[in-house]
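Asks: coordinates only, sequence not included:
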């Protein structure tokens, strides 16, 4: 139960941070992304602040044996860049640049009954369902070349 409450508290702090920093306001985000128009650099300070907090936290996590409220750390270890990573990053960037929302701020904006966020989250859920129905199955199926290697 303590882990659930800690996760809830962490999510609330994150959500409040998104609201205070105005990351849930699509116009603010689009202004930050508009480098050649009416550029609004204020979100660079938000990102800089996030780096100042997270960099020491990651360094501390590497020194700790295990987290306080979980059996182990879940820190990514993969370093390879593949087509799925690049295409996912491109889709994320296009969506962020067109709409001014990404998943975290969109979920926080729903709490404030923001209609664009509701549409965004519905489209996001539909995209995840389509992935599960199509691409996830093909990604799990071994390619003919890998089948030949396994048989050798």
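Replies: Looks like it came in fine. A quick note: this is a predicted structure, and the numbers were derived from the prediction, not measured.
Asks: all contacts plus neighbour counts: C-alpha atoms, from now on.
Replies: Fine.
Asks: Could you give me the buried positions within the longest helix seen in the chain?
Replies: When the chain is scanned for its longest helix (criterion: DSSP state H), the result is helix 42-63. If you call a residue buried by 16 or more other C-alpha atoms under 10 Å, then helix 42-63 has these buried ones: 43, 46.
Asks: Show me what that helix is packed up against.
Replies: Here helix 42-63 touches helix 26-33, going by 3 or more C-alpha pairs under 8 Å, 6 or more residues apart in numbering; DSSP states H and E.
Asks: want to compare, so here's the second one:
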């Protein structure tokens, strides 16, 4: 049942990305271009995501355990660290330059294979570099 719910959640997420045009880099870059030809349409996408997140946390507060698991898996850190800030900056720069974040980047492998594959390769290399750097720091 957990696998089915995960699959359906992923499909719903993908449909939402496509419907909201978050898979279109031109729309995303238009949203990020606040000094030029700004496209505010993604504000509705973000507001919808915040509402869903708030509803999710309300459900979590009222239930002792999730529907398809024994325990909740929630973030425990509440501090703002240098890696969080640096990662956020790098994510924003990458999103602004390419118009893709990871979800839409994966869909681009089908919609726009040249850009999508390049983005996913860069995503994998960046993740591997982070893992390598983290292992070096922990030694």
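Replies: Done, it's in. Keep in mind the model is a prediction, meaning the values are calculated, not measured.
Asks: related to what we said a few turns ago, average offset between the longest helix of the first structure and the second structure?
Replies: Compared with the second structure after fitting, helix 42-63 of the first structure has a mean deviation of 1.2 Å; criterion: mean C-alpha distance after the TM-score superposition for the first structure.
Asks: Which SSE is immediately downstream of that helix?
Replies: helix 83-99 (DSSP states H and E).
Asks: what inclination does that next one have with respect to helix 26-33?
Replies: Between helix 83-99 of the first structure and helix 26-33, the angle comes out at 120 degrees (axes from the mean of the first three to the mean of the last three C-alpha atoms, to 10 degrees).
Asks: So what touches helix 83-99 of the first structure?
Replies: Residues outside helix 83-99 of the first structure that contact it (C-alpha atoms under 8 Å, 6 or more residues apart in numbering): 26, 30, 33, 101, 102.
Asks: Under the alignment, what does residue 132 of the first structure map to in the second structure?
Replies: Matched by TM-score structural alignment, residue 132 of the first structure corresponds to residue 131 in the second structure.
Asks: could you measure its match against residue 137 of the second structure, distance?
Replies: 10 Å (C-alpha to C-alpha, to the nearest Å).
Asks: Would you mark the buried spots in stretch 22-29 of the second structure?
Replies: 22, 23, 24, 25, 27, 28, 29.
Asks: contacts for it?
Replies: By C-alpha under 8 Å, 6+ apart, stretch 22-29 of the second structure touches 17, 21, 39, 42, 96-100, 104-105, 107-108.
Asks: one step back: mind checking which of residue 131 and residue 137 of the second structure has more residues around it?
Replies: Using other C-alpha atoms under 10 Å as the criterion, residue 131 of the second structure and residue 137 rank with residue 131 on top: 12 against 8.
Asks: Look at that one and give its secondary structure.
Replies: helix (DSSP: H, G, I helix; E, B strand; the rest coil).
Asks: before we move on, what about the one 5 residues further on?
Replies: The three-state assignment at residue 136 of the second structure reads helix, by three-state DSSP.
Asks: Check residue 24 of the first structure too.
Replies: From three-state DSSP, the assignment for residue 24 of the first structure is coil.
Asks: if I look at it, how far off is residue 108 of the first structure?
Replies: On the measure of C-alpha to C-alpha, residue 24 of the first structure and residue 108 of the first structure end up 7 Å apart.
Asks: same deal with residue 146 of the first structure?
Replies: Plainly put, residue 146 of the first structure is 42 Å away from residue 108 of the first structure if you go by C-alpha to C-alpha.
Asks: neighbour-wise, which of the two wins?
Replies: Legend: neighbour count by other C-alpha under 10 Å for residue 146 of the first structure and residue 108, higher for residue 108 (22 against 11).
Asks: Tell me the residue in the second structure aligned with that one.
Replies: Residue 108 of the first structure maps onto residue 107 in the second structure, by TM-score structural alignment.
Asks: what sits against that match?
Replies: With C-alpha under 8 Å, 6+ apart, residue 107 of the second structure has these contacts: 14, 23, 116.
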